[in-house]
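Engineer: Return a 3D structure for these sequence lines:
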Amino acid sequence: MIVVCGIASERPIALVTDALRRRGLPHAVLHQRRFTDTPIDIRVDGTDVRGHLRCDGRTVPCSDVTGIYTRLMDWRLLPEARGAGEETLRHCQAWHEALGTWIEIAPGRVMNRASATATNRSKPYQAQLIRSAGFRVPETLVTDDPDLALAFRDRHGRVVYKSISAVRSIVRLLDNEAAARLPQIRSCPVQFQRYVPGVNVRVHVVAGEVFATRIETDQVDYRYAGRYGGRADLTPWTPPRELALRCADLATGLGLALAGIDLVLTDEGEFFCFEVNPSPAYSFYEDHTAQPISDAIARALLGR
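Structural biologist: Predicted structure coming up:
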């Protein structure tokens, strides 16, 4: 039995569920927003995990679960939690803590455990792991000092800024307009990086299987190209064997059965790695390129 945890209507969840259905694989969806009527009963005895989940109106014994795909949003942002009473909030928090604990210790293939996703909560820390895996990383500065940020821009010319944590941010150039707002970083350190021109590449690693997408864009952050009147053309791409192996090894080294790796290919033929996303919105790339990433996830969930 495979359990899919998250919001059923979200595209990545829906694609995995459809792939499991097409393959005739037994599965159940644990709807995150239905925490009030989907009880979780988990008991741990030594290395034995017992109990059951209530999924899709049926009871699923934990002992029957051999694979888990999880893409959970912050429970505090759920519509059912906003404005809810204190008792509901306590129940919501306890439900998610129980679910997170089970996902962390459940046997079988899990995409992904919280312990493996933790490196993305500190991008500077993750960058050190990426560099140790043999990838080049752009020169980086993390600071709350506006003068240091300006000096960093003077030294490298074009500089981008982004969040330090796992919270998604739009990558923007530190132009003069943004530089005028630098005094605001005194209350919140920001990550600055040398801008590396080239072609963006997103590599999805699914249990060692590699799917690469080449992105041609006229924007700094291609994910938001449409918002700013730009373009982003996504095409499937076959990476060099050495790069594919290195990406697979990087995901394995981070303990990730599923990973989205962000790279840029420079005009000189060098690859720089920006970060590794442990909960990638792979559906964006699958929808644009027809690469069977969701099917690979479904197949991988069968393995241990």
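Engineer: going forward, measure contacts between C-alpha atoms and count neighbours the same way
Structural biologist: Fine.
Engineer: can you pull out the strands in the stretch 151-300 of the chain?
Structural biologist: 159-162, 172-173, 190-194, 199-206, 209-217, 232-237, 258-265, 271-277 (DSSP state E, counting those that start in this stretch).
Engineer: Also this sequence, please, to line up against the first:
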Amino acid sequence: MILLVTNKRDVTTDFVVLELRRRGVPFFRLNTEDLPQCEIAMPDGDPARLILRGIEGELDLSEITAAYYRRPGGLEADDADPVAAYVTAEWSAILRSLWNGLEGRWLNSPFAILRAEDKPRQLAAARGVGLRVPGTLVTNDPEAARAFLADGSTVAKPLRHALVDVGEVGSVLFTSRVARIDEEDAAAFRRAPIILQREIPKRSDVRALVVDDDVFATRIMSQRHNETQVDWRRGVRTDLAHKVCELPRDVAEACVAVTQTLGLRFSAIDLVEATDGDFWFLEANPNGQWAWIEQRTGAPVSAAIATALCSSDAP
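Structural biologist: Next comes the predicted model:
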């Protein structure tokens, strides 16, 4: 049986569900928001023998042959309950036991995902497998930043979180060009590290989805619109053209290699196709979105993921 760990609103998992149903493969979808409504038993305190009973039926970890960690949701507890924080923490501990109990059966282990989210580690891994990586500086030192800016066109992007809680809606930090750091900005700059990276003149952006040895690459024609030229996500344009892309063999093999170096079987790698035709590595999202790529291009990503899950050896 295949385990899918996600949340109730995750459309991407729906694609995998449809593919597994088409193949007649049994699966269990665990929407983690529902966990506090479940009953669990863990004989001998052994995570590998965990049994969970809930609204979706019974889950016995000993019967799981492979698992896909997609987008677990936050645990839903009763805010009016005076011990809600305690209850949430205890169920979170059960989830960690579940993650451990399935070690060796994950498409991407949750712990490997956590390690792979380290962007400086990604850049080092990419260089190590021969991918081109733009000149980069991670800093909160205004003087070091000014020296870096003086050497050429530069973009800035967050080291980890792209969302800032400002007001009720919040704010998204897109990749943006930065030309200078004024003295009045220096104090704010020192508050947190940031990634500064040499800007590569683009022909297009490329998202390469790696599933084991398969690579599904898509050109995103970001240079056709002013607002998407630096960061294709800006503006949320529904008319942003996507085209299937055949990467050079050495680049595709390097994408597989960097994924494996990070301890992953799946990753969503963002590349820049430069105006001279070279490909440059930006980052690897160890749990990146892919459903819209399949919708726009027909790339059989859900089929590749289902195959990867079905090919995993039983414990």
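Engineer: rewinding a little: most tightly packed of the strands of the stretch 151-300 of the first structure?
Structural biologist: The highest average neighbour count among these, using mean count of other Cα atoms under 10 Å, belongs to strand 199-206 at a mean of 24.
Engineer: which residues are contacting it?
Structural biologist: Contact partners of strand 199-206 of the first structure, identified using Cα atoms under 8 Å, 6 or more residues apart in numbering, comprise 210-217, 247-248, 251, 257-266, 282, 293, 296-297, 300.
Engineer: The first structure: which residue goes with Cys310 of the second structure?
Structural biologist: Residue pairing (TM-score structural alignment): Cys310 of the second structure is matched to Leu302 of the first structure.
Engineer: Burial check on its match, number of neighbours?
Structural biologist: Using other Cα atoms under 10 Å, Leu302 of the first structure has 15 other residues around it.
Engineer: Now it: closest residue in space, sequence neighbours ignored.
Structural biologist: Nearest residue to Leu302 of the first structure, sequence neighbours excluded (Cα to Cα, 6 or more residues apart in numbering): Gly67, at 6.3 Å.
Engineer: Tell me, how many residues neighbour the one you found?
Structural biologist: 24.
Engineer: and what of the one 4 residues further on?
Structural biologist: Neighbour count for Arg71 of the first structure, taken as other Cα under 10 Å: 20.
Engineer: what do you get for Leu182 of the first structure?
Structural biologist: So Leu182 of the first structure, with other Cα under 10 Å, has 18 neighbours.
Engineer: can you tell me how far it sits from Ser163 of the first structure?
Structural biologist: 14 Å (Cα to Cα, to the nearest Å).
Engineer: and what of Thr143 of the first structure?
Structural biologist: For Thr143 of the first structure, the distance to Ser163 of the first structure - Cα to Cα - is 11 Å.
Engineer: any shared contact partners between the two?
Structural biologist: Common contacts of Thr143 of the first structure and Ser163, defined by Cα under 8 Å, 6+ apart, comprise Val190, Gln191.
Engineer: before we move on, the earlier item: and the strands of the stretch 151-300 of the first structure: which comes nearest Pro39 of the first structure?
Structural biologist: Closest to Pro39 of the first structure of these is strand 258-265 (Cα to Cα; 27.4 Å).
Engineer: looking just at contacts, which helices and strands does the closest one meet?
Structural biologist: For strand 258-265 of the first structure, the packing partners by 3 or more Cα pairs under 8 Å, 6 or more residues apart in numbering; DSSP states H and E come out as strand 199-206, helix 241-253, strand 271-277.
Engineer: of these, which approaches Lys123 of the first structure most closely?
Structural biologist: Across those, closest to Lys123 of the first structure is strand 271-277 (Cα to Cα), at 7.1 Å.
Engineer: how about the closest one, aligned to which bit of the second structure?
Structural biologist: Under TM-score structural alignment, the match for strand 271-277 of the first structure is residues 279-285.
Engineer: average gap between the matching stretch and the first structure?
Structural biologist: In the superposition with the first structure, the average deviation recorded for stretch 279-285 of the second structure is 1.0 Å (mean Cα distance after the TM-score superposition for the first structure).
Engineer: which residues does Ile103 of the first structure contact?
Structural biologist: Ile68, Val110, Arg113, Ala114.
Engineer: if we take those residues, which one ends up nearest to Val196 of the first structure?
Structural biologist: Ala114 (30.7 Å).
Engineer: quick one: that closest one and Trp102 touch, right?
Structural biologist: No. When contacts are counted by Cα atoms under 8 Å, Ala114 of the first structure is not listed as touching Trp102 (10.6 Å).
Engineer: In the first structure, spot the helix with the most residues.
Structural biologist: Criterion DSSP state H: the longest helix present in the first structure is helix 86-105.
Engineer: Would you mind listing the buried residues in that helix?
Structural biologist: Using 16 or more other Cα atoms under 10 Å as the test for burial, helix 86-105 of the first structure gives Leu89, Cys92, Trp95, His96, Leu99, Gly100, Trp102, Ile103.
Engineer: What of stretch 22-31 of the first structure?
Structural biologist: Buried-residue list, stretch 22-31 of the first structure, by 16+ other Cα under 10 Å: Leu25, His27, Ala28, Val29, Leu30, His31.
Engineer: Which ones among those residues map onto strands?
Structural biologist: Among the buried residues of stretch 22-31 of the first structure, the members found in strands (DSSP state E) are His27, Ala28, Val29, Leu30, His31.
Engineer: and which of those is nearest Leu174 of the first structure?
Structural biologist: His31 (40.7 Å).
Engineer: What distance do you get for the aligned partner of that closest one in the second structure to Glu143 of the second structure?
Structural biologist: By TM-score structural alignment, His31 of the first structure lines up with Asn31 in the second structure. From Asn31 of the second structure across to Glu143 of the second structure, the span is 47 Å (Cα to Cα).
Engineer: same deal with Arg180 of the second structure?
Structural biologist: Distance from Arg180 of the second structure to Glu143 of the second structure, by Cα to Cα: 11 Å.
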